[in-house]
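1. the following comprises the amino acid sequence and a computationally predicted model.
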Amino acid sequence: MKMNSSKVFFLSFMIVGVMICLCSNNWLFIWAGLELSLITLLPIMQTKLMITSESMMKYFLVQSISSGLLIIGLMIILTNTMSNYFIMTVAILMKMAVAPFHSWLISVIEPLQPLAMMLMLTVSKISPLMILSFTQISISVIIFITLTTGSIMGLNQSAVKKLIAYSSIFNMGLIIMAIKNNFIWSFYLLVYSMLILMLIWILNKMNSIYTNQMILNEELTVNKYALWINLLSLGGMPPLIGFSIKLVIIEFSISKMMIMNLLVMILMSTVVMFFYLRMSYLTLMFYSYSPKWNMHNTKKISSLIIILNLILTPFILLIKTLN
């Protein structure tokens, strides 16, 4: 997608809204920053396709309802002596598309361009996660439903964007497992954002809307290898970078005695890895006119994606050992 002055303007204000939300110590300014970052995503979503208007309307309606619930929750917290974070938590979970409030994301994300899809799955989640870290309510049931929904529902999907959406829902379940530790969920979101950015770039280069279309692309062999490595990293295969963030979540869950959530996470991670491997199997293992070892047309960015996935985890573990 070409970046014109209007999109740069709205993208800048989206980042400003996130910074306002992160730097404020007042609920009113936090809400204002949240709304600024969310409403500026609407113009970025706009394309020439008619279906995009439907997605923008769905996104606007969902965010309006959740914003109204958030205001009601804040009023209850500020007026009552006994803080009740239930309504506020529901509003934040709806904004983040966490199960069982995830249905709108699946329909909204399908016609989006790569930039809007990446922003919706990464940057727009920062402010709600920060607000959720302030709440004092147990969300273990939500974590279980999110992990189960994100993994099971992705099994019968053939559309690439829907697979990415369900993968995002699953990873949001892992992030909110560590929501009480700001460093861990921030680190997880940072690494996940990097991985999802590389995944969206590769799929955009391959011009694949459905998984079976990946077989037909014969020119970008190195991109198929980069896609394979990136999907393994997202699934948490050692020694790739995605393994390090899964390892941090496992250590945190053990330290907080979240044994049931940890068991569900490990079991559902195998299911997620299954549909990741199904995508890479279609790209690499099927019959091809060109030899798989023919990599003369090596792309620098694809090679960089492979190198980053391979070397970052040993580097992080080395830093941790030295400290």
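-> Right, received. Where do you want to start?
2. okay, CA-based contacts and neighbour counts for the rest of this
-> Noted.
3. elements contacting the helix or strand containing Val18?
-> According to DSSP states H and E, Val18 maps onto helix 5-23. Counting contacts by 3 or more C-alpha pairs under 8 Å, 6 or more residues apart in numbering; DSSP states H and E, helix 5-23 is packed against helix 27-39, helix 41-45, helix 126-132.
4. so can I have a markdown table of these showing distance to Ser103?
-> Formatted as a markdown table, the helices and strands packed on helix 5-23 follow (distance: least, C-alpha to C-alpha, whole Å):
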| stretch | distance to Ser103 |
| --- | --- |
| helix 27-39 | 18 |
| helix 41-45 | 18 |
| helix 126-132 | 18 |
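5. quick one, which of those is nearest to Ser208?
-> Among the helices and strands packed on helix 5-23, helix 41-45 comes nearest to Ser208, with 19.6 Å by C-alpha to C-alpha.
6. ok, residues contacting the closest one?
-> By C-alpha atoms under 8 Å, 6 or more residues apart in numbering, the surrounding residues in contact with helix 41-45 are 7, 10-11, 14, 52, 56, 60, 112-113, 115-116, 119-120.
7. may I ask which of those residues has the most neighbours?
-> Neighbour counts for those (other C-alpha atoms under 10 Å) peak at Met14, which has 24 neighbours.
8. below is structure B, check it against A:
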Amino acid sequence: MTFPLSYFLFFFSLVLGPIISISSTSWFGAWIGLELNALSFIPLITLSMNPYYSESALKYFLIQALGSAMLIMSSFLFTSLLKLASIMLFLALLLKLGSAPFHFWFPQVMEGLGWPQAFLLMTIQKLAPMILLSYLIASSLVIKMTLLAAIISAMVGALGGLNVTYLRKIIAFSSINHMSWMLAALSIGDSFWLFYFLIYSLIVLSVTTTFHSLQTFTLSDLIQSDYSSPYNAALISMNFLSLAGLPPLTGFIPKWFTIQIMVNLNLFIPLFFLLASALITLYFYLRIIVSFLIMYNPSMSFNIKSKSLTISSPTFTMSLTLNFLGLLLPVYFFIV
């Protein structure tokens, strides 16, 4: 599904919302930007009269409204109870992000979206709340809460993706897991999480572009898609491995930076949970890839229905080059 020309107005306001939130000098202006961003995203979800799209739009609207109510309530408390107001504001932004322990809505909303909308939800919709969270990193209490949220998100994102066959749900739990790394990098400094967010957005763009072109939403759809070329199998495998952060692929670069900085700051306990969750996510990605490659074997594909090639070669080349960027540029090992 692509966006019609008339929907570019909503896309413009979708991008304008985070800009207003980031450049605002008050929490009221930041709230206006978040509302503009959320209300612009809902028409982009409901492009057609589909009950799944409508259900996801309603869930997204209710959650964002709840987060906005918490944000406004916390602003009332800033005059008298500064610590409580900071905690409530922090929790409201976590709810808008879909980070654990307020992750319950994120996989359900993702399950009813198309791949272009899923890409927007995992990238642009997270930008403004993350930058507003960085404004709160001024006290030791908020830093400890951020690291605690990172630990919970890491374990929820890793364990939630096990035994899941829907690709959008797998990518949703993977996004929650990556959110834990971004929260850990956020507690260290702004430049680290921005770099992680940029690399993550590029990898997610590669994954969602591939799946949107193949029109695959479940593992069975992926198995029954076109396997006539080893190039297709290599691309999808590299997408998953890069998203899991396997070295030396591109997804490992921001994790390597974050690991080194956390070791230098003696943050060993959060780092242990992050690395353990990374191993679990790598396990369920490898499970998908192994079954994918087994079914790709011509001797095993007697019951697979062949399809015509639906992805253009430039799209494949761009995605494959992006995931191999870490292999082509190993100089990052010597930067930090």
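-> All right, it came through fine. Not measured: the values here are computed from a predicted model.
9. give me the TM-score for this pair.
-> Laid over one another, the chains give 0.91 as their TM-score (TM-score structural alignment, normalised by the length of structure 1), with 319 aligned residues with a C-alpha RMSD of 2.3 Å.
10. before we move on, the earlier item: Ile87 of structure 1: which of the contacts of helix 41-45 of structure 1 is nearest?
-> Phe60 (19.5 Å).
11. now do the contacts for the closest one.
-> Going by C-alpha under 8 Å, 6+ apart, Phe60 of structure 1 touches Ile39, Leu42.
12. the helix holding Val18 of structure 1 against structure 2, how far on average?
-> Following the fit onto structure 2, the mean deviation recorded for helix 5-23 of structure 1 is 1.1 Å by mean C-alpha distance after the TM-score superposition for structure 1.
13. give me the contact list for that helix.
-> In contact with helix 5-23 of structure 1 (C-alpha under 8 Å, 6+ apart) are residues 29-38, 40-41, 43-44, 123-124, 126-127, 130.
14. buried residues, that helix. List them.
-> 7, 10-11, 13-22 (16 or more other C-alpha atoms under 10 Å).
15. could you do stretch 154-168 of structure 1 as well?
-> Gly154, Leu155, Val160, Lys161, Lys162, Leu163, Ile164, Ala165, Tyr166, Ser167, Ser168.
16. ok, now stretch 311-319 of structure 2?
-> Buried positions in stretch 311-319 of structure 2, judged by neighbour count with 16+ other C-alpha under 10 Å: Ile311, Phe316, Ser319.
17. which among those gets closest to Asn232 of structure 2?
-> Checking the buried residues of stretch 311-319 of structure 2 against Asn232 of structure 2 by C-alpha to C-alpha gives Phe316 as the nearest, at 7.7 Å.
18. map that closest one across to structure 1 for me.
-> Superposed on structure 1 with TM-score structural alignment, Phe316 of structure 2 falls opposite Ser302.
19. the lengthiest helix in structure 2 vs structure 1, average distance?
-> Of all segments of type helix in structure 2, defined using DSSP state H, the longest is helix 268-296. With mean C-alpha distance after the TM-score superposition for structure 1, helix 268-296 of structure 2 departs from structure 1 by a mean of 1.3 Å once superposed.
20. chain center to that helix: distance?
-> Here the centre of helix 268-296 of structure 2 is set off from its chain's centre by 16 Å, with C-alpha atoms, centre = their mean, to the nearest Å.
21. buried stuff in that helix?
-> Applying 16+ other C-alpha under 10 Å to helix 268-296 of structure 2 flags 270-271, 273-274, 277-286, 288-289, 292-293, 295-296 as buried.
22. what of stretch 75-83 of structure 1?
-> Buried residues in stretch 75-83 of structure 1, defined by neighbour count with 16+ other C-alpha under 10 Å: Ile76, Ile77.
23. which residues touch that stretch?
-> Asn84, Tyr85.
24. how long is that stretch from one end to the other?
-> By C-alpha to C-alpha, to the nearest Å, the extent of stretch 75-83 of structure 1 from end to end equals 10 Å.
25. one more: stretch 79-87 of structure 1?
-> First-to-last distance for stretch 79-87 of structure 1 - C-alpha to C-alpha - comes to 14 Å.
26. how about Lys162 of structure 1, what's its match in structure 2?
-> By TM-score structural alignment, Lys162 of structure 1 lines up with Lys169.
27. I'd say that match and Leu162 touch.
-> No - using C-alpha atoms under 8 Å, Lys169 of structure 2 is not in contact with Leu162, being 10.3 Å away.
28. tell me the contacts of Gly161 of structure 2?
-> Counting by C-alpha under 8 Å, 6+ apart, Gly161 of structure 2 touches Lys169, Ile170, Phe173, Ser174, Thr281, Phe284.
29. which one of the residues you listed is nearest to Val156 of structure 2?
-> Closest to Val156 of structure 2, out of all of these and judged by C-alpha to C-alpha, is Phe173, at 7.6 Å.
30. what angle separates the one helix or strand that closest one maps to from helix 268-296?
-> Per DSSP H and E: Phe173 of structure 2 is located in helix 167-188. Between helix 167-188 of structure 2 and helix 268-296, the angle comes out at 150 degrees (axes from the mean of the first three to the mean of the last three C-alpha atoms, to 10 degrees).
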